[in-house]
Every structure is written in C-alpha cells, then in structure tokens.
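J.: Build me a structure from this.
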Amino acid sequence: MKACGLIVEYNPFHNGHLYHLQASRQQTNSDVTVVVMSGSFLQRGEPAIIDKFKRTKAALTHGVDVVLELPFVYAVQYADLFAKGAISVLDALKVDYVCFGSEAGQITPFINGYMHFKENQSEFQTLLQNYLQQGLSFPKASTYAYEQIGLRTGEIDLGQPNNILGFSYVKAIHELNSQIQPETIQRSKSGYHDQSIETHIASATSIRKEILEQKQLTELANYALPKETVKQLKNYQSESGLWHEWEHYFPFLQLLVQTQSVDQLRRIHGMIEGLEYRLKQTVNQCRSFKDWMEQLKTKRYTWTRLQRMFVHLLTNTTKEEIDQYRSITTQPYIRLLGMSQTGRQFIQQRKKDLDVPLISNYQQLKHPMLQIEERATDAYYSVIAADKRSQLRKQEIIGPVMM
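T.: Now for the predicted structure:
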C-alpha cells in the first residue's frame, strides 16, 4: 500500500485541511494517508483548543487513515527542528511521500532551493549570526539571511510561512537521508496568519479567534468547519468545561515564576539572554496572560518565541532535555493515536518491517521522551476540574482511536 504523509496540527480540523488531505491523496495517488500531528501544545507555542484525541476523531472521520503523534520535544520548536521530528516519525513508518501546502505550489523550487542553500550554507550561517547579534529575532534574521543568498526572489520566497516550513521538510528529508519523496500543493484561499473568516476555507488562526472571543461556536465558525469538527468541539467542551487558551494557564505561570529562583528559571528551554530576569520584573505587574506578553515582547522576544518559552516553563522542559534530541536521526518509537480500517491494514502490513517499537500508550515503553510527553499531558489538562481531568487523562492508556 502506497502511503502519503501529512504534517499537521488540526487546531481544529477545518475545510482547508480537508482540501489538503484530498488533494494530497490525489496528487500522490496513494492508498493510505498518514498524518503526524502535534499533541497537547503546538508549534507556535499555544495549547491546542481541544485535546489530541478529539482532533484525531475529527481527522479519521474526514478521511485520514493513520494518526501518529509528533513527540512534544519537536512539536513546540522553530521550523527546522519541528520538521526534523515530523519527517523522522514518517520515515520510521516508511511512508512513500510527504505532501505539504505552500505558497509556491510546485516542488521543483524547493528542491532547487535546497541545492542552492547547500552551496551557500556557510555564508547563510555567517549572515544569520550577524543578524542575530544585531538584535533581530530568529525568524527575521533567517528571512534576511535567505534573502542575501538569493532565496527570497525567483522560484521560491522563503519569507512566506508555508514555504519556510516546506523548505524545512525538504531539508530534513535530505539531512536524514530519507527515501520519502516530497510533494506540495498550492495553499488555497486564506493565509496562515489571517485573523478573519472571509470564505469557507479560513485559517485555523481566524477560526480559533472567532470561537474563543465569542466563547461559542458561531455561525461564522461553523461555515469554515466540517460537521465532525463542530461535533468534537462541542463534545470536548461538554466533557472538560472549556476550550483551551493561554488565559486559563496564566495563574499557573505566574506562580511558577514567583516561586522559582532565577537559576531554576534559567534551566528552562527557551529562557535566553536574561529573559528570566524580565519575567521576575514583570510577574507582579500584569493582570492577564495577554498583558504579560505585551510587557515582555520586544524586537528580539517575538510573540511566538515567548509563547514557546511559556510552554516549556509550564511543562518544566529544560534546555538539557531538548538538546539531547537535536541530533538524533531515528525516532526511538512511533506513537499511534488512531486509525481507520484501511489504516489498520496498512499498519499490519508495515509493522513487521519497522525498526522501532510501535506503541499506542505510555505503559508500553519506558523512555525519557515519553516521560516528557506525560508531563505535557498533565500540564495541558491542569486547567480542568479534577474529576473531569482524571477521565480525560485515561485516554493516554486506553489505546488508539478506532474508526
């Protein structure tokens, strides 16, 4: 069975994701779609609006065959490390293709761009470090460095968010010596960061904004969501009492900064360049998470960078823990979140040829990465009432969602 891999967050699964899923299957002529999906916390440093199990159900109902979990140590990271983690999971399951959405819409510019990057990598790294020393944020410094080596004009513009992620996927495939073949489709309609819903294919950002600001599933949000996603959003709110957003976690973060020493804070991944002192200086001056972010944000400390740091603070994820997984080329396990009947056939077919364990819950394997994953789960559910939290957490040991 020929398998196409997708790298997703589904926060939540919307009409654009459905288009991407269907177009990817068609373009690669695949029998099976395998997604690797972020779990409790997401790449831009946000808690998922509903948990990974409800998002898995929505994905399977709309045609995904296999859902794998992207390990937490890669999920809340800059593009290259995020991509490396995701591609290595798909590579471990030996999928044939990975298909991503992009502004470019053609794969050749990404392949040519990577070859050009390799030829100019030394110059790129020098430029990147120079821009960082000038006080620019990492995304801005990277964009300027790409521009200087000719990767913002012509075939590919590495100033566009989906192009950047796609380029990181192609880089990861080459650097991991993977046999996965990359493909891309033109990103349809809305942009990655769009804040408003204007068509039935809207960005996840605009959909979450509508839901969380209105505190309900509005007609506008329903317009941009498939029926099963609406159902799972309602089910999760009924079971947990909320949809997740940063404001729920504000008191926990405040307490952590108040009670930990500067030295303890300094150990947290993402705590760089004296940020621990800024946290201490501002912790008692803010009245909400948004207020705190606005006090902390600078040219160097971008909103996304700060949110990622707060995720790692909340989960007590240290620099040492992340550093040991930067250089690995093979995943220690594959975590299965859910599968369809077609997905079950594919897993049975591939299982005998896997080089690493295939697991579906925390009890099946003892590994430090799973211990970090468990902390992330506990942090994510911490804002829910104890009785409801206990029921939701049981999902981690029940096994995969089946469709």
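J.: going forward, measure contacts between C-alpha atoms and count neighbours the same way
T.: Noted.
J.: what ranges do the strands span in the stretch 201-350 of the chain?
T.: 334-339 (DSSP state E, counting those that start in this stretch).
J.: so whichever helix or strand L81 is part of versus strand 334-339, what angle?
T.: If you go by DSSP states H and E, L81 is part of helix 79-92. Interaxial angle of helix 79-92 relative to strand 334-339 (axes from the mean of the first three to the mean of the last three CA atoms, to 10 degrees): 80 degrees.
J.: got the contact list for T342?
T.: V32, D65 (CA atoms under 8 Å, 6 or more residues apart in numbering).
J.: And it, how far from K2?
T.: 12 Å (CA to CA, to the nearest Å).
J.: thinking again about what came up before, which outside residues touch the helix or strand that the helix holding L81 is followed by?
T.: The C-terminal neighbour of helix 79-92 among helices and strands, as given by DSSP H and E, is strand 97-102. Outside strand 97-102, the residues that touch it by CA under 8 Å, 6+ apart are 3-7, 20, 24, 28, 162-163, 166, 180-187.
J.: In helices, which of the residues you listed fall?
T.: H20, S24, T28, N162, N163, G166 (DSSP state H).
J.: ranking those by neighbours, who comes first?
T.: For these, counting by other CA atoms under 10 Å, the largest number of neighbours falls to G166: 26 neighbours.
J.: returning to that earlier point: quick one: common contacting residues for T342 and K2?
T.: Joint contacts of T342 and K2 (CA under 8 Å, 6+ apart) are V32.
J.: compare with the first, here's sequence two:
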Amino acid sequence: MRAAGIIVEYNPFHNGHLYHLQQTKKQTQADIVIAVMSGDFLQRGEPALLSKWTRTALALKAGVDLVVELPYAYATQKAEVFAWGAVCILADLGVTDIVFGSEAGDIEPFHRTVRAMESRKAAFDRAVKAHTALGVSYPKAASFAFRDLGLSGEEYIDLSQPNNILGYHYVDAVRRLGRPIRTATVKRLKADYHDNDIRDDRIASATAIRQALFAGSARREELRRLVPPYTADALFAAQDNGTLRSWEDYFPFLKYRLLTARHQELSAIYEAEEGLENRLKAFALRAANFKEWMELIKTKRYTWTRLQRLATHVLTGATKEEMAGAGRFQKPPYIRLLGMNGKGQKYLNRIKKDLKVPIITKIASSRSPVAALDERAALCYRLIKPSDDRDDFDRSPVRYDEASGRTL
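T.: You can find the predicted model right below:
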C-alpha cells in the first residue's frame, strides 16, 4: 500500500496548499495521504489563526485522509528539528513517500546538496560560526556558509529560500533515518513564502492572506478567491465570533510574564541566549502592542522569526531543560491523532500492530515531558477568546464522513 506524507501548518489552508495536496496524490498515486500538522503554535513562533481542530477539519475536507499533530517541542523549532520530528512521525506511520513544496520544484538538487554536505558538516559549522560572529542572523550565516563551501549554482539548492531550507532538512532527515522513503517536491505557484502582497486572483502566500484578513471584512470577496470555500467559511466565522487569533491577542499575557518573571526564570527559557531575555524585558513596558515591541527588540543578528519563537517560549514557559527532550535527533515519543476519514481509520487499524510508538487520542494519556509541553501550550492558546472547540484534553479526534461532507 502506498502512503504519502506531507508536513503542514495550514495557517490558513489556501489554494496553494490544495494544489500541493492534489500534486502529491498525482505524483505518488498514493492510496492514502497522511498530514503531520503543527498544533497551536507554529514554526515561525506565532499562534495559529484557527485551532488545530478546525484546521484538521479543513484538511480532511480538502482530501487528506489522516491528520496527526507535530508536538510543540518540534513545531516551534528551527528548520532542522522541525523537519526531523515531522519526518520521524511520518516514517513511524509507514509512509512510502514524502512530498513537500519548494521554490526549486526539482528534487535532484536537494539530494545532491545533502550528499555534498555529508563530508563537509564540520567545515560548514565553522563557516556558520565565523559569519554569526560578524553579527549576521543564523539563516544568512548558513546561506553564506553554503556559498563558501562551493555549494551554489544550479546543481545545488538555493538555501536562501525558506521552503528550500525546510526541504533540504526533510531530505536529510530521511537520509539519517535510513528508511526506504521516496522524496519529491512540488514547485510553489506564483506567490513567495514571505510575500506580503496579493498579486494574483487565485494564489497568494499565507502571510499575505493573514494580513488581508486582519485588514477587515472589506476584503472578504478578494479572500474568497484565494482559499477553498470551506476555509473562507471557517475564517470569516472565527472573525465574526472573535476566535481568530494573532500575537496581538496574547501580548498582554506575554508582557505580564516578562515583567514579573525573575531573571533566573527568563534565562532558563529555551532560546534565551546571550542575555537576549534582558532585551525582551527592557522593552516590554515601552511597547503598546506586539508589533511595536518586536520592532523595538529587533536587531540585525536576530531574525523576526527567531524572536517570535523566543516570545512563544516565554509565553508557554518552555525551558531549555524541557525542550531538550525534543533535541536534535531525538524522536517524538508518541503520535497524537487529530482526525481521519474512513480510509484513514482503516489504514490505522491495519498498521497499529506494527507501530513502534504509541498512538494517542488524548494528551492526558501520555506522561512524556513532550506531552506536558503540549498541554501547557494548549492552555496558553485558550487564554483568550475561548475556542469554539471543546477542551483540548478530552477532545476526541475529528472524524470526517466523505459521503455527507460532515465532520463528527
């Protein structure tokens, strides 16, 4: 049986995501598609617009058969750890293929770059360290290091592009696992990952869609062309009932944490390095909102994403010690099921006896430190605008009936 795996956030699910899903099915001819999806907080260090349960329902309506959660300890990490956690989960679920979106659209340069790096890792690390010492951010330093090693040109991947970076780490994670998983990539259509503007009437980046969404209801007709109807309905319903989330909603809680925490507490937070936590605290009183605070703390050395991830860890209280449980090359200790259709349920029943890690449906059923972080993240996510979803801890997976088009 051929099972294709995809790694997603769906913040929100848009036409570009639908194209990726359709191309995954076309390229692999898979019998089933499994999505591992970030939960309440995302890789760029921000809360999801919609709850993971709503996003799961949208994924199932789009044609995904099985949705599982990427735990907080992996979902809010740099690309290497994010990719490792997601690929491990898909491998444990028995996927035969992993298909990802990229700016490149050709899988061979990814394989060539990964093979070339096998013998140059030490030199790469030294080059990254040299560039970061000059005050540039890690992503730029990594891009410069690849160039220094001669890994540039058409035969290699352009690692200045965000989806190419993730794709590189997906392919590398498959290599390190040593599993017989095929990798393939789908070229992103029209919109770049960081595009802030809507330049096409059908395709736009998730960033541009989020910005337009928060611009107000005047742009709803424009947005309806950029997302499937079920996504538009979910977004506008959340906007109308006050359950659409952004960092601005959480800023008062973040501010409270920063102003009341002792120095030892803040310095123990994951990614609080080089006294960065002091900078966050120093500007907390001066900022009226999250965007203003971010602009005050931003430096050339630290990217917006890096600072947002640190802010997320401050909000959730995620410490260096706790996050070490999901450190480099450590595998997720469980797989949490978020939703499935009939086909997905049959697949799970078929592979259950061969699984090496437990499948859980409720977070309380695991005593893992990784699960404790998931539980705390869920509580923080529900601090504002109580969700239309039931409590995260006793919530059963979403079930989608394809015949009726209803979620149960």
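J.: if we can go back for a sec, can I get the ones in helices among the contacts of strand 97-102 of structure 1 in a markdown table with distance to M309 of structure 1?
T.: Converted to a markdown table, these look like this (distance: CA to CA, whole Å):
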| residue | distance to M309 of structure 1 |
| --- | --- |
| H20 | 30 |
| S24 | 33 |
| T28 | 37 |
| N162 | 22 |
| N163 | 24 |
| G166 | 24 |
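J.: Out of those, flag the one nearest to K231 of structure 1.
T.: H20 (20.9 Å; CA to CA).
J.: mind checking what that closest one lines up with in structure 2?
T.: When structure 2 is aligned by TM-score structural alignment, H20 of structure 1 is paired with H20.
J.: Surely its match touches V186?
T.: Yes - H20 of structure 2 is within contact range of V186, at 6.4 Å (criterion: CA atoms under 8 Å).
J.: Now name the helix or strand holding S196 of structure 1.
T.: Going by DSSP H and E, S196 of structure 1 is not part of any helix or strand.
J.: so what's it up against?
T.: A202, S206, I207, E210.
J.: Without its sequence neighbours, what residue ends up closest to the aligned residue in structure 2 for the third one?
T.: By that I understand I207 of structure 1. When structure 2 is aligned by TM-score structural alignment, I207 of structure 1 is paired with I209. Leaving out its chain neighbours, the residue that sits closest to I209 of structure 2 by CA to CA, 6 or more residues apart in numbering is L223, at 7.0 Å.
J.: Can you give me the neighbour number for the one you found?
T.: 27.
J.: likewise V314 of structure 2?
T.: V314 of structure 2: 27 surrounding residues under other CA under 10 Å.
J.: quick one: it and A268 touch, right?
T.: No - look at V314 of structure 2 against A268 with CA under 8 Å: they stay out of range, at 9.6 Å.
J.: Assign V36 of structure 2 to helix, strand or coil.
T.: strand (DSSP: H, G, I helix; E, B strand; the rest coil).
J.: who's in contact with it?
T.: So V36 of structure 2 contacts G5, I6, I7, V8, V67, V68, E69, L70, A86, I89, L90 (CA under 8 Å, 6+ apart).
J.: again with A234 of structure 2
T.: T54.
J.: residue in structure 1 matching it?
T.: Per TM-score structural alignment, A234 of structure 2 is aligned with Q232.
J.: mind listing the strands for the stretch 1-150 of structure 2?
T.: So, for the stretch 1-150 of structure 2 - with DSSP E, counting those that start in this stretch - the strands run 3-8, 32-38, 66-70, 97-102.
J.: Out of those, which is closest to W247 of structure 2?
T.: strand 32-38 (16.6 Å).
J.: Quick check: the closest one compared with structure 1, mean distance?
T.: Aligned to structure 1 and superposed, strand 32-38 of structure 2 gives a mean residue distance of 0.4 Å (mean CA distance after the TM-score superposition for structure 1).
J.: quick one, that strand and strand 3-8 angle?
T.: Interaxial angle of strand 32-38 of structure 2 relative to strand 3-8 (the same axes, to 10 degrees): 20 degrees.
J.: now the angle between strand 66-70 and strand 32-38 of structure 2, please.
T.: Using the same axes, to 10 degrees: strand 32-38 of structure 2 against strand 66-70 is 30 degrees.
J.: what range in structure 1 matches strand 32-38 of structure 2?
T.: So strand 32-38 of structure 2 sits over residues 32-38 in structure 1, by TM-score structural alignment.
J.: What are the buried residues along that stretch?
T.: For stretch 32-38 of structure 1, the neighbour count (16 or more other CA atoms under 10 Å) marks V32, T33, V34, V35, V36, M37, S38 as buried.
J.: could these go into a markdown table alongside distance to L217 of structure 1?
T.: Shown next, in a markdown table, are those (distance: CA to CA, whole Å):
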| residue | distance to L217 of structure 1 |
| --- | --- |
| V32 | 32 |
| T33 | 29 |
| V34 | 29 |
| V35 | 26 |
| V36 | 27 |
| M37 | 23 |
| S38 | 23 |
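J.: quick one: which of the residues you listed is nearest to W243 of structure 1?
T.: Of all these, S38 has the smallest distance to W243 of structure 1: 16.9 Å, by CA to CA.
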